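Engineer: pasting the structure only:
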């Protein structure tokens, strides 16, 4: 006690010390994390929305957010069947209500019977509700035309993001030159660069070929791998197909080449396939990595380690807020798999409503069931509207001098290239801003349109882009594209 009294100052207060947690003492890896999709542009957009509500006069009436693939926020209506079953699961007394179709009630009963105490509010097993994992495995088998899927290889996740980060966690090891290198496409979805930074792994860039509609060249993978081996241990290759932010759909041949490359170079493959239903361009088709792997025969299918990911957030569902997803792991070492199961158990379980929703995606109404017709109509309408908007976006952007846009073959985004005048580039650099960030910020302030600069996704040195979603309703998308066209012409004149 005596000692403590001495340490106290005259007036009985503890001596003044700085905070324990400061920017200097915090985890350095967290400071390296950057997530452009919700970066400074979006924060400013939120501020502008507040200003508009407070009556501040702007040259526009509303902010149009085309920065993130959030379908319902953009006005897309939820699938009726999904919401009926979710309502029944959340409030089971509705099971006695005759307004709900029988197939919705049957799905809800089956899900609830798999939950502790028949409640979706109970924890589930860490790997996910058993019957949901079985349904996911059956869905994969149907999708991949008979290639078997084992429910024990399925892990339900909090959106696909959670699964991707978990696998990267398992893979990250070593120090210095033995530190894990993670090969990611440039442009990429910033979840990858952010997770790599947070985990202290090494980001290894390979560039997609913009001139060939953002295709992937094996020679570029080879170049990237060889360069990386000088300073780290590249051991994982990440692929996003259909592509985000670039909207390309990989051909079967390309996937085969990638698998051969991974086998030859002994790389773990991660296939992010959350846009698998979003394929619009003629002649394009979604091929899952798993299906191609098994069709290549046992030389590959018994050897190549693969984790593939899917989610409730994209495709026609757009149910981002439920945070539902799954991953399937193939050829994972059994001892590592035990470690994976341990790792996910620390987080207890993914949200049960997200698991239930994932179940409905993989076990949707079948022909002969009362909800089938409505479900198919809603699904088709959403995907057809997206296909139409993909075409519209490409066509209108390509009429603007100084903007060139590749076909949006799939996913939900266009990633056009913009030519910026030298003066604008210099002014941006003087402000310490990336030139396309400068462009997007000006666009937001003058038109209310919120896009993400290409620099947030990565791009070849000296090129500039932005990513915009094709999700706004067609009439709003037209307004957005025409405003963008006007702005670009004005911007170019102003800085020429």
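Structural biologist: In hand now; what should we look at? Since the structure is predicted, the reported quantities are computational estimates derived from the model, not experimental observations. Numbers count the residues shown, from 1 in each chain.

Engineer: contacts and neighbour counts: CA atoms only from here.
Structural biologist: OK.

Engineer: Strands of this protein, start to end?
Structural biologist: For the chain, the strands defined by DSSP state E occupy 64-65, 154-158, 180-186, 202-207, 233-240, 268-272, 306-311, 324-330, 403-404, 413-414, 417-418, 449-450, 452-453, 464-469.

Engineer: helices or strands next to the second one in the packing?
Structural biologist: The elements that strand 154-158 packs onto, with contact taken as 3 or more CA pairs under 8 Å, 6 or more residues apart in numbering; DSSP states H and E, are helix 130-143, strand 324-330, helix 352-362.

Engineer: So residue 187 is in contact with residue 463, correct?
Structural biologist: No. Using CA atoms under 8 Å, residue 187 is not in contact with residue 463; the gap is 11.4 Å.

Engineer: So the spatially closest residue to residue 366 that is not a sequence neighbour versus residue 196, what's the distance?
Structural biologist: Distances taken as CA to CA, 6 or more residues apart in numbering put residue 372 closest to residue 366, at 5.6 Å, once the chain neighbours are dropped. In this structure, residue 372 and residue 196 are 42 Å apart, going by CA to CA, to the nearest Å.

Engineer: Report all helices and strands that the helix ranked longest in the chain contacts.
Structural biologist: Longest helix of the chain, by residue count under DSSP state H: helix 372-397. Counting contacts by 3+ CA pairs under 8 Å, 6+ apart, helix 372-397 is packed against strand 413-414, helix 474-495.

Engineer: redo that, cut-off 10 Å
Structural biologist: helix 80-90, strand 403-404, strand 413-414, strand 464-469, helix 474-495 (3 or more CA pairs under 10 Å, 6 or more residues apart in numbering; DSSP states H and E).

Engineer: And here is the other one:
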């Protein structure tokens, strides 16, 4: 039998993101530029994903100093490192087998680092208890989500399991659900009201699943990706009541909790909302909440470390959770170091605190500036409209494509917004993600643009997009 037949049917049904094709095109363009090709731009600005460091925003000094000392302990003898950096590196190395970050750790992570993550969660949530034994460190939050889905979803179940997912939403999560054998059931965020999540839309989605699958989980992203919604406590309470009534497991993707920039908006975790509601909700709603060192001011995407905390999961089920997470080797120790710093950063009075505070404030102020500036510019351009983003790292503008552009896309055999993004890349040297990768209402077209870039890159980006959009509308109207 050909090895091809051994591939899961669920994996075969996964679609390749349109961004993959655009990424290959960007690589070709970069090579042409290196060879001296004449183009109206000197480089490709890649704002297709939320990578803080690729956007030329600098890593946090304290994080890199601690990492450096852990990887090269001889630095601990140097006078160039602040005392609190040395103390942190020594503390971490004492918890590594053989005093080396090259050693394995427990599958769930270094025990004392998990404890500090638990303390971080408790502080974040106003004192709501957090139990270290319910926390698992993994190679990124998406890895943790995949593990939880494996517990929830049986590929042999009939009817198939269903997971309610937001549209627009994170495409990797949708692919992960499909790969486990689940059916993704879309619920649409309301674009006209700032991408709000409405419980009546959740009910519509649930009703649409009848006869197709058996929904068992609801996936929410707060703050939103790509839409930038920050849910109010009242909205979250409605969602909690809904999942309790419908007996759904709640999957809360909260990796952008450090990025809230919308006036009176404030991040509140689903863990806190559930815990502060009256019984039986507070002790019965089953929840998995995810966070990561890749996002927020930490921005260490390449270190690949995240964690999941489980709440109100039955002890019998937790036995299977422990077994499943134990099938993996530990997450990279470098990522665990980053999670430790994220959970327990320098505090007032520490030698590294002034610099740490200045650097984190610079990242947040740059993002807030970019959000405001990009919204103003994009919303004024012909054929574009942009809902404000209260949080997260992206904007998700809507593109009104003229009939001529739609015909050209159809002739090329590609999605309309992929055609638009391809033209933007070829003519302006700007790489963004097409809206079809995130889901969207039929007949609408969008693109996602990351705002995690330094201010001068943002200005150049907006200049290029403005010029391109004007010419595009002239060409295709």
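Structural biologist: Thanks, I have the structure now. Keep in mind it's a predicted model, so treat the numbers as computed, not measured.

Engineer: out of the helices and strands packed on helix 372-397 of structure 1, which comes closest to residue 150 of structure 1?
Structural biologist: helix 80-90 (25.3 Å; CA to CA).

Engineer: what range in structure 2 matches the closest one?
Structural biologist: The aligned range for helix 80-90 of structure 1 in structure 2 is 61-71, by TM-score structural alignment.

Engineer: how much does the matching stretch stray from structure 1?
Structural biologist: Comparison of stretch 61-71 of structure 2 with structure 1 after fitting gives an average deviation of 0.7 Å (mean CA distance after the TM-score superposition for structure 1).

Engineer: cool, stretch 363-377 of structure 2 as well?
Structural biologist: Counting by mean CA distance after the TM-score superposition for structure 1, stretch 363-377 of structure 2 comes out at 0.6 Å.

Engineer: And residue 372 and residue 196 of structure 1? Which one has more around it.
Structural biologist: residue 196 (25 against 15; other CA atoms under 10 Å).

Engineer: residue in structure 2 matching the more buried one?
Structural biologist: Residue 196 of structure 1 maps onto residue 177 in structure 2, by TM-score structural alignment.

Engineer: Please apply the same query to residue 118 of structure 1.
Structural biologist: Aligned by TM-score structural alignment, residue 118 of structure 1 pairs with residue 99 of structure 2.

Engineer: distance of its match from residue 84 of structure 2?
Structural biologist: Taking CA to CA as the measure, residue 99 of structure 2 falls 18 Å from residue 84 of structure 2.

Engineer: Now the common contact residues for residue 187 and residue 463 of structure 1.
Structural biologist: Counting by CA atoms under 10 Å, 6 or more residues apart in numbering, the residues touching both residue 187 of structure 1 and residue 463 are 454, 455.

Engineer: Which one of the two is surrounded by more residues?
Structural biologist: With neighbours defined as other CA under 10 Å, residue 187 of structure 1 and residue 463 compare such that residue 187 has more, 26 against 15.

Engineer: what do we get in structure 2 for that one?
Structural biologist: Residue 187 of structure 1 maps onto residue 168 in structure 2, by TM-score structural alignment.

Engineer: Can you name the residues that contact the aligned residue in structure 2 for residue 461 of structure 1?
Structural biologist: Counting by TM-score structural alignment, residue 461 of structure 1 corresponds to residue 442 in structure 2. Applying CA under 10 Å, 6+ apart, one finds that residue 442 of structure 2 lies in contact with residue 436.

Engineer: go with 8 Å
Structural biologist: Residues near residue 442 of structure 2 by CA atoms under 8 Å, 6 or more residues apart in numbering: none.

Engineer: cool, and residue 32 of structure 1?
Structural biologist: Contacts of residue 32 of structure 1 (CA under 8 Å, 6+ apart): 194, 197, 198.

Engineer: What about the second one, how many residues nearby?
Structural biologist: Other residues near residue 197 of structure 1 number 19, with proximity taken as other CA under 10 Å.

Engineer: Tell me the spacing between it and residue 152 of structure 1.
Structural biologist: Applying CA to CA to residue 197 of structure 1 and residue 152 of structure 1 gives a distance of 31 Å.

Engineer: How about the last one?
Structural biologist: In this structure, residue 198 of structure 1 and residue 152 of structure 1 are 29 Å apart, going by CA to CA.

Engineer: So which of the two has more stuff around it?
Structural biologist: Counted by other CA under 10 Å, residue 198 of structure 1 and residue 152 do not tie: residue 198 has more neighbours, with 19 against 13.

Engineer: how about the nearest residue to the more buried one, chain neighbours excluded?
Structural biologist: Closest residue to residue 198 of structure 1 apart from its sequence neighbours, by CA to CA, 6+ apart: residue 29 at 4.9 Å.

Engineer: residue in structure 2 matching the one you found?
Structural biologist: Aligned partner of residue 29 of structure 1 by TM-score structural alignment: residue 10.

Engineer: Please name the residues that touch that match.
Structural biologist: 178, 179, 180, 181.

Engineer: Helices along the stretch 1-150 of structure 1, start to end?
Structural biologist: For the stretch 1-150 of structure 1, the helices defined by DSSP state H, counting those that start in this stretch cover 2-7, 28-32, 40-53, 80-90, 102-113, 130-143.

Engineer: now those helices in CSV, with distance to residue 204 of structure 1?
Structural biologist: Formatted as CSV, the helices of the stretch 1-150 of structure 1 follow (distance: least, CA to CA, whole Å):
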stretch, distance to residue 204 of structure 1
helix 2-7, 52
helix 28-32, 16
helix 40-53, 25
helix 80-90, 40
helix 102-113, 42
helix 130-143, 30
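
Engineer: I appreciate the help and will end here.
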